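>>> this one's structure only:
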């Protein structure tokens, strides 16, 4: 009787595990389209935020369709390639050599003229950080910035995704007076840098701040030839 009892218990547990797994798989499959949709909306909101345009989950599609007037893919030589800029995964592109990368560009119509939006991605203290930088038509002056992160510390590194930090980037320059790429210095307290290339780092979030600084330099370097072609 004990053997039969044990067999029954094992079979019952196995059947329950299979049933629960099947239910969870079904729920996951049912929710996946909405999850994909939510990510698309969030991405559109982030791109719009980088050009200082507020949007909601309800109106992001409409505003994005109106304001984003062009999008395309380039390589690190600045040449245009075939492809869909919106679906480019920068994480996957960064795993390639620079010569193989496909880089997205978005053109946005604003009340202040045409702006160019460039996605950026790097590493903070606890994981990936990413964002979008918009440039004026001079391909040098930052018009707006929007950053996000996966797991930075609240009140410290997570401050990169707050408005006070992002607003510092408005009007900053990424090329120096000689036309050489300088990028942006996310400065520690007391660190000297030209004012037009400097923003204040996050107190207590030095590693995240420097990770963001490196992210900008790395990705601006990849876009450098494109920016120079557009300027000329």
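Alright, I've got the coordinates. Source: prediction; values computed, not measured.
>>> going by C-alpha atoms from here, please, whenever you check contacts or count neighbours.
OK.
>>> just the element for the residue positioned nearest the centre of the chain, please.
In the chain, the centroid-proximal residue (C-alpha atoms, centre = their mean) is residue 131; its distance is 3.0 Å. Residue 131 belongs to strand 128-135 when assigned by DSSP states H and E.
>>> following element in sequence after that strand, please.
Past strand 128-135, further along toward the C-terminus, the next helix or strand under DSSP H and E is strand 142-149.
>>> what ranges do the strands span in this protein?
Along the chain, the stretches classed as strands by DSSP state E are 68-74, 80-81, 103-110, 113-123, 128-135, 142-149, 185-187, 198-200.
>>> so the longest helix that the chain contains versus strand 103-110, what angle?
Counting residues, the longest helix found in the chain (DSSP state H) is helix 2-49. Relative orientation of helix 2-49 versus strand 103-110 (axes from the mean of the first three to the mean of the last three C-alpha atoms, to 10 degrees): 50 degrees.
>>> rewinding a little: in a markdown table: the strands of the chain, plus distance to residue 33.
Formatted as a markdown table, the strands of the chain follow (distance: least, C-alpha to C-alpha, whole Å):
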| stretch | distance to residue 33 |
| --- | --- |
| strand 68-74 | 24 |
| strand 80-81 | 29 |
| strand 103-110 | 24 |
| strand 113-123 | 24 |
| strand 128-135 | 24 |
| strand 142-149 | 23 |
| strand 185-187 | 38 |
| strand 198-200 | 39 |
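>>> try it against this one:
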């Protein structure tokens, strides 16, 4: 039997209400699980800048035992905020003027029983060839030597710029120095690849073939964020 137009419209509206309600319920029900997944991923990345993690590791336990966090401003002052450092959205802060941003700091202790901070981990954020790139850089407590670094991206080219996520590329930064004669110089990823080790200085790492613009984005991102944290680093050093 042929249905009237009004029946079809009402049926379609009813289905929209039912489906919309089910989707809303699903979103609410999954909200906590999604937040936990994001929290776990963030803590994995932070720890990944200073140590190797195995699939069997209890990331949350390791994090709780080895990481202390705080939030600072561009002047290096600790900011009293209701938002934990782990929940600061660096992508949103990136859209603000640096003087108005909140900057998370993660302090790593290699031994839970130790009082000494072995490394300071800070987020970095910028633009690659096609979209945003980000990561975490860990500096030893001399605020000069890179302990480790992790990168991620949204849309860099597979096999080219996307290689910034590869461990081999990231490990090139280990042990490099970001200061020279008391001044920030950062570490630069060179254009091209397979430069002889003896041809690179203490502030350079080998590049990625065919990914010059992504490398330029990494260089700009790293130097900018190390600069944003210089006031904080100087205060910790007592300068």
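Yep, it's here. Everything numeric in this text was worked out from a predicted model, so none of it was measured.
>>> next, the TM-score between them, please.
With the length set by TM-score structural alignment, normalised by the length of the first structure, the two chains reach a TM-score of 0.90; 229 aligned residues with a C-alpha RMSD of 2.3 Å.
>>> ok, now which ones touch the residue nearest to the centre of the first structure?
Applying C-alpha atoms under 8 Å, 6 or more residues apart in numbering to residue 131 of the first structure gives the contacts 46, 119-121, 145-148.
>>> let's see 6 Å
By C-alpha atoms under 6 Å, 6 or more residues apart in numbering, the contact set of residue 131 of the first structure is 119-120, 146-148.
>>> repeat for residue 173 of the first structure
So residue 173 of the first structure contacts 140-141, 196-197 (C-alpha under 6 Å, 6+ apart).
>>> show me the contacts for residue 61 of the second structure.
By C-alpha under 6 Å, 6+ apart, the contact list for residue 61 of the second structure is empty.
>>> ok, the one 3 residues further on next?
By C-alpha under 6 Å, 6+ apart, the contact set of residue 64 of the second structure is empty.
>>> residue 146 of the first structure now?
So residue 146 of the first structure contacts 50, 131-132 (C-alpha under 6 Å, 6+ apart).
>>> so what corresponds to it in the second structure?
Under the alignment (TM-score structural alignment), residue 146 of the first structure pairs with residue 150 of the second structure.
>>> how far away is that match from residue 19 of the second structure?
Distance, residue 150 of the second structure to residue 19 of the second structure, using C-alpha to C-alpha, to the nearest Å: 41 Å.
>>> re earlier: alignment lookup: the residue nearest to the centre of the first structure to the second structure.
Per TM-score structural alignment, residue 131 of the first structure is aligned with residue 135.
>>> find the nearest non-adjacent residue to that match, please.
residue 151 (4.3 Å; C-alpha to C-alpha, 6 or more residues apart in numbering).
>>> what is the neighbour count of that neighbour?
23 (other C-alpha atoms under 10 Å).
>>> let me know whether it touches residue 163 as I believe.
No. Residue 151 of the second structure lies out of contact with residue 163 (C-alpha atoms under 6 Å); the separation is 9.3 Å.
>>> need the residues touching each of the two.
Joint contacts of residue 151 of the second structure and residue 163 (C-alpha under 6 Å, 6+ apart) do not exist.
>>> how near is residue 213 of the second structure to residue 70 of the second structure?
With C-alpha to C-alpha as the criterion, residue 213 of the second structure and residue 70 of the second structure are 33 Å apart.
>>> tell me the spacing between the counterpart of residue 216 of the second structure in the first structure and residue 10 of the first structure.
Mapped onto the first structure by TM-score structural alignment, residue 216 of the second structure lines up with residue 210. Taking C-alpha to C-alpha as the measure, residue 210 of the first structure and residue 10 of the first structure are separated by 54 Å.
>>> which of the two has more neighbours?
More crowded of residue 210 of the first structure and residue 10, by other C-alpha under 10 Å: residue 210, with 20 against 12.
>>> how about the alignment partner in the second structure of residue 183 of the first structure: what's its closest non-neighbour residue?
The pairwise alignment with the second structure assigns residue 183 of the first structure to residue 186, based on TM-score structural alignment. Setting aside the residues directly before and after it, residue 186 of the second structure is nearest to residue 178 in space (C-alpha to C-alpha, 6+ apart), at 4.0 Å.
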